[in-house]
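Undergrad: 3D, please:
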Amino acid sequence: MATPDLLITALTSDLDPAGLMPARQQMALSLGWHIVLACFGVALPAMIFWMHWRGVRRGDDTALLLAHRWAKVSAVLFAIGVVSGTALAFQMGLLWPGLMGTYGDVVGLSFAFEGLAFFLEAIFLGIYLYGWGRIDPRRHLWFVLPIAITGVVGTYCILTVNAWMNAPVGFDLVNGEVTNIDPWAVLFNPNAFWQFLHMWVAAYMVAGFSVAAVYAVGLLKGRRDRYHRLGFLVPFGFASVSAVLQPVVGHLLGSRLAETQPAKLAAFELATETDSGASPLRIGGVLIDGVVRYSIDIPYLGSLFARNSFTKPVQGLDTIPVEDQPPINMTHLAFQSMVGIGTLLALAVVIFWVARWRGHDLLERRLFLRFVSITGVLAVVALEAGWIATEVGRQPWIVYGIMRTPEAAGNNSGLWWLLGITTVVYALMTVGATIVIRSMARRWRAGEQDLPSPYGPRVETLASSEKPS
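TA: As a prediction, the model looks like this:
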């Protein structure tokens, strides 16, 4: 059985528009880069709120200091996120004129609400940062909530568009014309809720593990003060809850694929044929010349995880026309990478908290701290792998079952220049943000409490004479 096994094969047809390949690469770069920043925009305000609340409620100066410093880091990440987010807003029409020209009225309301949420988030972030040392601490605390809420609302609105691409609703297609448009149906698409929930939990994993990893490195370097322990435990706690919940949320989302996107599910499970009974769970493996090789098959579990049944089989690729199949190996391996890393992180947090409950402090174990120091990277890899599985697994459709991806692209071969410029800009922003944040950390370790910033007030020292990172 021939399969569209390599993504490049599906993208080099002479019949495809000249703008298709650069549009794909540009979108992959922009989304892959921006989604990491979006995770911090969604999850970090909640962590700041918790730490600020702890500081106000308990009179904990260390917690207040952490909240203040995390807010400053959040501002840096938000600033560079503005650039990538704005670029994405323009790219949809530039890269995919066929999509936006046809369905812009259907998804336009979601984009509009996302833009509104973004501006409100920026306003309240500015108020919160400016309010340190100027507003009563108990009142100041509540300015974090609008930041957290608008970040979540904006993310939900964008994900409704992606959910719509996976399961289109809110319009009728009559003789090739889009009619009876209902943008509210896009915003309240049932599939959007589950996809958003999956991403929301993932955001807490990325932000939580990344922040905890910073303090794990500090602990490894011998900074064993309360500042580092508290700076580790709070974000690690958020990440722990998320890591344990994520397999459940992922299962609930994935169980809908049998009805909404059977080709994607078949690629996830590497199901080449529809079994007469329960399908096995395939761990690893690749499809070579239509034959699955190098996999470990566990009977029944494929049907249990994908169909919530020990008897219902996963619909195989043999029932799906070749031209409607996604790049199978890439989709399968990306999906399994996401699941494998997620399982590893969930296992690690369970071990940590069980050991802590039994009186064993793993923060004194260097091996555990070394592992935690890479969990942020692992969470980002799982996030990117999950989005690759989602987006590549939907191919060859940009709007599933209705519009193929080549139909959405234009003939502008000059988009390669845009891709090159974007790559350089994103690389410079990555280097710049890294330099700024490392400089902030270095000055904090040296004992500086108030880092001057343009047009900002000077803030009085918030905490003790500890020298945290």
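Undergrad: For the rest of this, base every contact and every neighbour count on C-alpha atoms.
TA: OK.
Undergrad: how much space between residue 209 and residue 374?
TA: In this view, residue 209 and residue 374 are 8 Å apart by C-alpha to C-alpha, to the nearest Å.
Undergrad: who's more crowded, these two?
TA: More crowded of residue 209 and residue 374, by other C-alpha atoms under 10 Å: residue 209, with 30 against 17.
Undergrad: can you give me the strands in this structure?
TA: Using DSSP state E, the strands found in the chain span residues 172-174, 177-179, 281-288, 291-298, 397-399, 403-404.
Undergrad: doesn't residue 75 make contact with residue 41?
TA: No - judged on C-alpha atoms under 8 Å, residue 41 makes no contact with residue 75 at a distance of 9.5 Å.
Undergrad: which one of the two has more residues nearby?
TA: The neighbour count for residue 41 versus residue 75, taken as other C-alpha under 10 Å, is higher for residue 41 (26 against 17).
Undergrad: Provide a list of residues in contact with the more buried one.
TA: Residue 41 makes contact with 74, 77-78, 148, 151, according to C-alpha atoms under 8 Å, 6 or more residues apart in numbering.
Undergrad: Next, give me the two most distant ones among these.
TA: Across the contacts of residue 41, the longest distance by C-alpha to C-alpha is 14.6 Å; it joins 77 and 148.
Undergrad: any idea how far the longest helix anywhere in the chain is from the chain center?
TA: Under DSSP state H, the helix in the chain containing the largest number of residues is helix 20-58. Here the centre of helix 20-58 is set off from its chain's centre by 8 Å, with C-alpha atoms, centre = their mean, to the nearest Å.
Undergrad: Check which residues of it are buried.
TA: The neighbour-count check on helix 20-58 (16 or more other C-alpha atoms under 10 Å) flags 20-24, 26-28, 30-56 as buried.
Undergrad: Could you also give me the structure for this second sequence? I'd like to compare it with the first:
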Amino acid sequence: MLAPDVVTALTHLAAEAEPAGLLPARQQMALSLGWHIVLACFGVAFPAMIFAMHLIGIRRKDPVALELAKRWAKVSAVLFAIGAVSGTVLSFEMGLLWPGLMGTYGDVLGLPFAFEGLAFFLEAIFLGIYLYGWGRMPPKRHVLMVLPMAVTGVVGAYCVLAVNAWMNAPTGFRIVDGAVTDVQPWAVLFNLQTFVQFAHMWVGAYMLAGFTIAGVYAVGMLRGRRDAHHRLGFLVPFVFASIAAVTQPFVGHVLGFGLDERQPAKLAAFELAETTESPSPLRLGGILVDGEVKYSIDIPYLGSLIAMNSPDEPVPGLDTIPEEDHPPVNLTHLAFQTMVGIGTLLAAAVVWFWFQRRRGRDLLERRWFLRFAAAAGPLAVIALEAGWIATEVGRQPWIVYGVMRTPEAVGDYSASLWWLLGISTVVYTAMTVGAVVVLRSMARRWRAGDADLPSPYAPEVPAGEHG
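TA: Model (predicted):
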């Protein structure tokens, strides 16, 4: 057995031998994914909310609901257009930044990426039909055009999640003499982990989109606009977000089943389990400093109960895992707890809202609640980003768990990657500013009474025709 100082020295040598392009590649991927994932959530969840609002308008003959559905569709088109740019960038980045991954496993991952591209184009087609169909199609047929948008958005997200789930639990191939053989791309699409990981992301998308949209109308009500338009605009997405917020803890718990066997280092980082304890405590906060847990609040037994579904079964500690296989523990732990903490807060808040509403108390008349509702959108974004950080950073040092380490996948052109990161930062900043300017301009014109924003290409709609 090697002495501890020898192991430490070898670990430092391995770190020094990492490719120079690894850090900029990681930063570039973090920027692109962290930015795109917010738009992807709207692509998954927004069509269902538009459908619900449009259906309310048709069934109740409610012009407010119909106008909201029309406006939301136009906002969705803006977000879709920007998401198309960031999604295209990500497609190129997979091959550019990680040639070792795509060169080796491209045959394995090709099918889900192909289906994702097809779903994207179909979503664009039906979004165009829906936007064009206002006043030009029978109402009941027109509203059905939203359903393919919703389905294709879900299918596209599922395909992307299938790739990520495969990276966490690879399947559908064999390696013979260093070559990938017996590729079964359908096994990637229907990997058991894909279903649960997708469910977690799908519910998270409804939380993010629902709380964000409701927050926009909460801000309007704080500014004195308490009409039917703002109340309905708040309540419909808030209903979706409420269901998602209450459901998410259960989905997340199911996703964690068996993590001690699949990725024990990730679980140990989540729980900040430096050593194996029986029973394991739940650690709130805390960081690992020189191999010692500090500044945490420990709740006895609860760690075993939540992570292992047992009052005394221990969470495997980092001491059972080779040091070279440890993820960045503090970042993984804090990101995981941020996700769980915000998710718990939002779930408790929606339960309180609906409980009070059932008792006849309208919290929409309380400014403190409206302020919280306005903050719920950004909080949901933070929770989603933190969840992805926990998932991706917790898998390190593997890009494909147990099969390929991240340094093996990166390209060897560090100087170019730093330039690419700088350019991407400028581009994403510009797109963010552009999106905010366009959406705020649309909102101002709607408040001024413009029912339809002018388009130089669309034919005029005869007076009196409504979708």
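Undergrad: quick revisit: of the strands of structure 1, give the one that comes closest to residue 340 of structure 1.
TA: Closest to residue 340 of structure 1 of the strands of structure 1 is strand 281-288 (C-alpha to C-alpha; 9.4 Å).
Undergrad: In the closest one, which residues are buried?
TA: 281-287.
Undergrad: With stretch 355-373 of structure 1 instead?
TA: Using 16+ other C-alpha under 10 Å as the test for burial, stretch 355-373 of structure 1 gives 363, 369, 372-373.
Undergrad: what residue of structure 1 takes the place of residue 63 of structure 2?
TA: For residue 63 of structure 2, the aligned position in structure 1 is residue 61, judged by TM-score structural alignment.
Undergrad: residues touching residue 191 of structure 2, list them.
TA: Going by C-alpha under 8 Å, 6+ apart, residue 191 of structure 2 touches 162, 165-166, 171.
Undergrad: Against residue 170 of structure 1, how distant is the counterpart of it in structure 1?
TA: Residue 191 of structure 2 maps onto residue 189 of structure 1 when the alignment is built from TM-score structural alignment. Per C-alpha to C-alpha, residue 189 of structure 1 is found 9 Å from residue 170 of structure 1.
Undergrad: Same question for residue 158 of structure 1.
TA: Using C-alpha to C-alpha, residue 158 of structure 1 is found at 16 Å from residue 170 of structure 1.
Undergrad: if we can go back for a sec, save the contacts of residue 191 of structure 2 as CSV, and put in neighbour count too.
TA: Shown next, in CSV, are the contacts of residue 191 of structure 2 (neighbours: other C-alpha atoms under 10 Å):
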residue, neighbour count
162, 26
165, 23
166, 24
171, 17
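Undergrad: of those residues, closest to residue 178 of structure 2?
TA: residue 171 (16.0 Å).
Undergrad: quick one on the thing from earlier: output the buried residues of strand 281-288 of structure 1 as CSV; include the columns distance to residue 309 of structure 1.
TA: Putting the buried residues of strand 281-288 of structure 1 into CSV (distance: C-alpha to C-alpha, whole Å) gives the following:
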residue, distance to residue 309 of structure 1
281, 13
282, 16
283, 19
284, 22
285, 23
286, 25
287, 25
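Undergrad: Just list the residues touching the equivalent of residue 39 of structure 1 over in structure 2, thanks.
TA: Per TM-score structural alignment, the equivalent position to residue 39 of structure 1 in structure 2 is residue 41. Contact partners of residue 41 of structure 2, counting by C-alpha under 8 Å, 6+ apart, are 202, 204-206, 208-209.
Undergrad: What distance do you get for residue 41 of structure 2 to residue 33 of structure 2?
TA: Look at residue 41 of structure 2 and residue 33 of structure 2: by C-alpha to C-alpha, they are 12 Å apart.
Undergrad: What's residue 259 of structure 1 aligned with over in structure 2?
TA: So, by TM-score structural alignment, residue 259 of structure 1 is matched to residue 261.
Undergrad: What's the match for residue 423 of structure 1 in structure 2?
TA: Residue pairing (TM-score structural alignment): residue 423 of structure 1 is matched to residue 425 of structure 2.
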